[in-house]
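**Student:** Next come a sequence and a model predicted from it.
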Amino acid sequence: MTSLFNNYARRPLSILKGQGTVVEDDAGNSYLDFTSGIAVTNLGHSHPAIIDVLQRQSEKLWHISNLFESPEQEKLAAALVSDSPLSHVFFCNSGAEANEAAIKLARKHTGKNTVITCEQSFHGRTFGAMSATGQEKIKQGFGPLLESFRHVPFNQTEALEEAVDENVAAIMIEVIQGEGGVHVLDKGFAEKIQSICSDKDLLLIIDEVQTGISRTGSRYAFEQFGLQPDIVTLAKGLGNGFPIGAMLGSVQLFDSFGPGTHGTTFGGNALAVSVAQKVTELAFDPSFIQEVNEKGSYLQDLLFPLLKSGSVKEIRGRGLLLGIEMTDEASPIVQQAEKAGLLLVPAGSHVIRLLPPLTVSKEELAEAAAILKKLILSKVSMDS
């Protein structure tokens, strides 16, 4: 009898330890972890530099109220907004909290209530973030949600234009929908979003909770799409497993988030900030980002033959956030891969999502690709 609520469809697997890309369960079995805690451990498990900074910080200070000055928060904030359209940062504990802050800030700054988001988007499970999310399956059973969100089809410019009126405060998007199936923003849709925000004086909010911190081959995924966001939200990879989230905003928004408008008890505490400083130092290094791009291209090349199998419709994504869309449901392949020593996570019913640590070796990429090819091609053989 468990003492835990049953809100997770847990796999019967208990992971006890990890190093780099490899994790080990309680029976001593090893696995290539191509989930990274769902795009969290971008620098791999038990990274020695991160362990070192966390241990050193734990001996100095764990927590102090945000009522006091924080030079270390200032240092991390400066690293996050450097060479970007953003200038100020609010620290919190998770992606959902960052998105809640973004929604509040957009409404307060503009004095308007409506936010446009996309169908199949995922922005979190708190009440506001759940209302923003464009997936009905996560909303079932919770009664009336916030009515101030309009969901438009992803990559459809005409629907976006029709959704804009005088009540709209912001457009909120993921440039790559992670949970929604690893769908990538079209160039034309990106251009239309930017032009509407500029012409109609709307705020542009980009949810980079899954795509940020070099996951897609740039510091932030929006940098690849010619977008100029007013607000960007981060979490997941920012702490490499230590809970931290952040909302980045442009200078025009500074006065709209004054004392008393928003807050958090634990956000930006000393332990989290020390870890995130080291993460950004390592993950934002240009040579590291170049390696992520090279590894992403290498993995796509390895997987390309699957497109000829008849079981794979498309391989898409950027950097080391890739999705393999199957003609049939993805869950059987995910389950079989686990038995073969490869941990994967789906994105919807038909997409296998690949999220290895950004520190993954090419040898590990090749090993994972070989497992996938064997499983998918053997399925094709059995079906025929």
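**Tutor:** Cool, the structure landed.

**Student:** For the rest of this, base every contact and every neighbour count on C-alpha atoms.
**Tutor:** Noted.

**Student:** check contacts around the residue most central in space within the chain.
**Tutor:** Central residue check for the chain by CA atoms, centre = their mean: the C-alpha nearest the mean position is that of residue 210, 0.5 Å away. Counting by CA atoms under 8 Å, 6 or more residues apart in numbering, residue 210 makes contact with 38, 39, 40, 178, 234, 235, 236, 237.

**Student:** residues near the second one, how many?
**Tutor:** When you say that, I think you mean residue 39. By the measure other CA atoms under 10 Å, the count of residues near residue 39 is 29.

**Student:** Against residue 355, how distant is it?
**Tutor:** Between residue 39 and residue 355 the computed distance is 6 Å (CA to CA, to the nearest Å).

**Student:** which strands and helices sit next to the lengthiest helix in the chain?
**Tutor:** Ordering each helix of the chain by length in residues (DSSP state H) puts helix 362-383 first. Where contact means 3 or more CA pairs under 8 Å, 6 or more residues apart in numbering; DSSP states H and E, helix 362-383 is packed against helix 286-303, helix 331-339.

**Student:** And the last one, what's buried?
**Tutor:** Of the residues in helix 331-339, those with enough neighbours to count as buried (16 or more other CA atoms under 10 Å) are 331, 333, 334, 336, 337, 338.

**Student:** For those, please prepare JSON lines with the additional fields distance to residue 139.
**Tutor:** As requested, those are arranged in JSON lines below (distance: CA to CA, whole Å):
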{"residue": "331", "distance to residue 139": "22"}
{"residue": "333", "distance to residue 139": "27"}
{"residue": "334", "distance to residue 139": "25"}
{"residue": "336", "distance to residue 139": "30"}
{"residue": "337", "distance to residue 139": "30"}
{"residue": "338", "distance to residue 139": "29"}
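
**Student:** Below is structure B, check it against A:
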Amino acid sequence: MTSAELTNAALTEQYQDHLLGVFGTPQRVLSKGKGAKVWDADGNKYLDLLAGIAVNALGHAHPRWVKAVSDQAATLAHVSNFFASEPQIALATKILELAKAPEGSRVFFTNSGTEANEAAFKLARRNAGTEEKPRTRILALENSFHGRTMGALALTWKEAYRAPFEPLPGGVEFIPAGDIDALTAALDDTVQAVFIEPIQGEAGVVELPEGYLEAARELTTAASALLIVDEVQTGIGRTGQWFASSNIVPDAMTLAKGLGGGFPIGALVTFGETNSHLLSAGQHGTTFGGNPLASAAALATLTVIEDDNLIDHAQQLGKWITAQLEQLDFVTDVHGRGLLIGFDLDVDTSAAVVTAALEHGFIVNAPTPKTIRLAPPLVLTQEEAQTFIDELPMIYRRATANLSAPSASKK
């Protein structure tokens, strides 16, 4: 096939012929990116307001990230876990520093968020109690999403994700999200761990009520259960803080997505000497996790975020975007923190809005029928964001054009 034939249509046909269809038909075939913009195979330009689902923290082709990856690839890309590397050690040190982790805390590197949560699941199982008083239960929240592999899937609430693959690892119970009374009632000395996302991204960017994390910390400590915080989507500056749970000290935290700035890497962080010894030599492992190339990419990502003050930028730009969205008459609610934003529409037409937005040159996501999720690169500018705000009313009208007049708008 010649380069002239490498169009969206032709490449999509090849995709459907050769790739397993677990993702359905791709919306476009993307060919390059720079900053917060990407181009498809037909040369069309888009403002990327999703960043690979909160992954590309520095946008696309950031020069310092590209240099770090290129330099490391020319030096040492992979070693087995029989050996360590300087980037791996430096990255673990930096993560513990940013997390203000107490003495004795440790890091285990993975390749993805679901693998980080698998490691956390095994960590939880190690809090097994005694033969006389065994601990066998793990608590997760309704509307949670922790991944697609079997252990992480067992922690994921959505029945449609879990049912085709049952039986899953047992002992997981779901309790209402944000309900302190429900958590209090469920916690006792049979619970190994509680898994919590500070903001539930797949549920529509739903933030837990103020005080819930602090209450969970107090209650799990009293019950000697582990508190494991899933920061796969919310971590690494996404919410205008390094970590959305930074007001507490969990027993463990999982990271991925933005950590590598586009390179696959995840992490399980254990806090404190006792928790760090729950998984001992030989009880878990990975071939690729924390390899020098992934570690160099992650180190570059963290360094740029710190040097360019992107944490404050995410916080301030997120507030500005929220304020602009709140002024639109078809937006009923705006929620989230920093540059992880969900906004609800007055009709359940988010999928149509995603399609219309793409036609207008914007990449957004619809986690629920009424919610649009924005998780743009942390380098997004206010001027770029303004173009989306300006076009959004037209996008909405295009998406709702076939709806009956009374339900298409609040006007």
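**Tutor:** Yep, it's here. What you are looking at is a predicted structure, and each value in this text was computed from that prediction instead of being measured.

**Student:** closest to residue 141 of the first structure out of the helices and strands packed on helix 362-383 of the first structure?
**Tutor:** Distance to residue 141 of the first structure, taken as CA to CA, is lowest for helix 331-339 among those, at 24.7 Å.

**Student:** which bit of the second structure covers that closest one?
**Tutor:** On the second structure, the counterpart of helix 331-339 of the first structure by TM-score structural alignment is residues 351-359.

**Student:** Give me the mean deviation of that stretch from the first structure.
**Tutor:** Superposing on the first structure and averaging over aligned pairs (mean CA distance after the TM-score superposition for the first structure), stretch 351-359 of the second structure comes out at 0.7 Å.

**Student:** just to revisit the earlier point, could you dump the helices and strands packed on helix 362-383 of the first structure into JSON lines with distance to residue 374 of the first structure added?
**Tutor:** Converted to JSON lines, those look like this (distance: least, CA to CA, whole Å):
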{"stretch": "helix 286-303", "distance to residue 374 of the first structure": "11"}
{"stretch": "helix 331-339", "distance to residue 374 of the first structure": "10"}
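
**Student:** Looking at these, spot the one closest to residue 171 of the first structure.
**Tutor:** Among those, the nearest to residue 171 of the first structure by CA to CA is helix 286-303 (28.2 Å).

**Student:** Tell me which other helices or strands that closest one touches.
**Tutor:** Packing partners of helix 286-303 of the first structure (3+ CA pairs under 8 Å, 6+ apart): helix 362-383.

**Student:** tell me which residues of the helix it packs on are tucked away?
**Tutor:** 364, 365, 368, 369, 371, 372, 373, 375, 376, 377.

**Student:** from these, which is closest to residue 223 of the first structure?
**Tutor:** residue 365 (25.5 Å).

**Student:** List the contacts of the nearest residue to that closest one once chain neighbours are set aside.
**Tutor:** The shortest distance from residue 365 of the first structure to any non-neighbouring residue, by CA to CA, 6 or more residues apart in numbering, is to residue 299 (6.3 Å). By CA under 8 Å, 6+ apart, the contact list for residue 299 of the first structure reads 365, 366, 369.

**Student:** Just give me the match in the second structure for the second one.
**Tutor:** With TM-score structural alignment as the matching criterion, the partner of residue 366 of the first structure in the second structure is residue 386.

**Student:** any idea how far that match is from residue 324 of the second structure?
**Tutor:** 9 Å.

**Student:** What of residue 181 of the second structure?
**Tutor:** Residue 181 of the second structure is 36 Å from residue 324 of the second structure, by CA to CA.

**Student:** And these two? Which one has more around it.
**Tutor:** residue 324 (15 against 9).

**Student:** Aligned counterpart of that one in the first structure, please.
**Tutor:** In the first structure, the residue matched to residue 324 of the second structure (TM-score structural alignment) is residue 302.

**Student:** which non-adjacent residue is nearest its match?
**Tutor:** For residue 302 of the first structure, ignoring the flanking residues on the chain, the nearest one in space by CA to CA, 6+ apart is residue 369 at 6.3 Å.

**Student:** Now do the same contact list for that neighbour.
**Tutor:** The contact partners of residue 369 of the first structure, by CA under 8 Å, 6+ apart, come to 299, 302, 303.

**Student:** again, but for residue 211 of the first structure
**Tutor:** Shown in contact with residue 211 of the first structure (CA under 8 Å, 6+ apart): 39, 176, 178, 220, 221, 321.

**Student:** what do you get for residue 46 of the second structure?
**Tutor:** Applying CA under 8 Å, 6+ apart to residue 46 of the second structure gives the contacts 37, 38, 39, 358, 361, 362, 363.

**Student:** Just name the closest of these to residue 408 of the second structure, please.
**Tutor:** For the contacts of residue 46 of the second structure, the nearest to residue 408 of the second structure is residue 358 (20.1 Å; CA to CA).

**Student:** For the closest one, give me its contacts.
**Tutor:** 46, 364.

**Student:** If we use 10 Å, what do you get?
**Tutor:** Contact partners of residue 358 of the second structure, counting by CA atoms under 10 Å, 6 or more residues apart in numbering, are 27, 28, 45, 46, 47, 48, 352, 364, 395.

**Student:** Going along the chain, name the helices of the first structure.
**Tutor:** With helices called from DSSP H, the first structure shows them at 36-39, 48-58, 71-81, 95-110, 127-132, 157-163, 187-200, 270-283, 286-303, 331-339, 362-383.

**Student:** who wins for proximity to residue 312 of the first structure among those helices?
**Tutor:** helix 362-383 (8.4 Å).

**Student:** Any figure for the gap between the equivalent of residue 123 of the second structure over in the first structure and residue 221 of the first structure?
**Tutor:** In the first structure, the residue paired with residue 123 of the second structure is residue 105, using TM-score structural alignment. As judged by CA to CA, residue 105 of the first structure and residue 221 of the first structure stand 22 Å apart.
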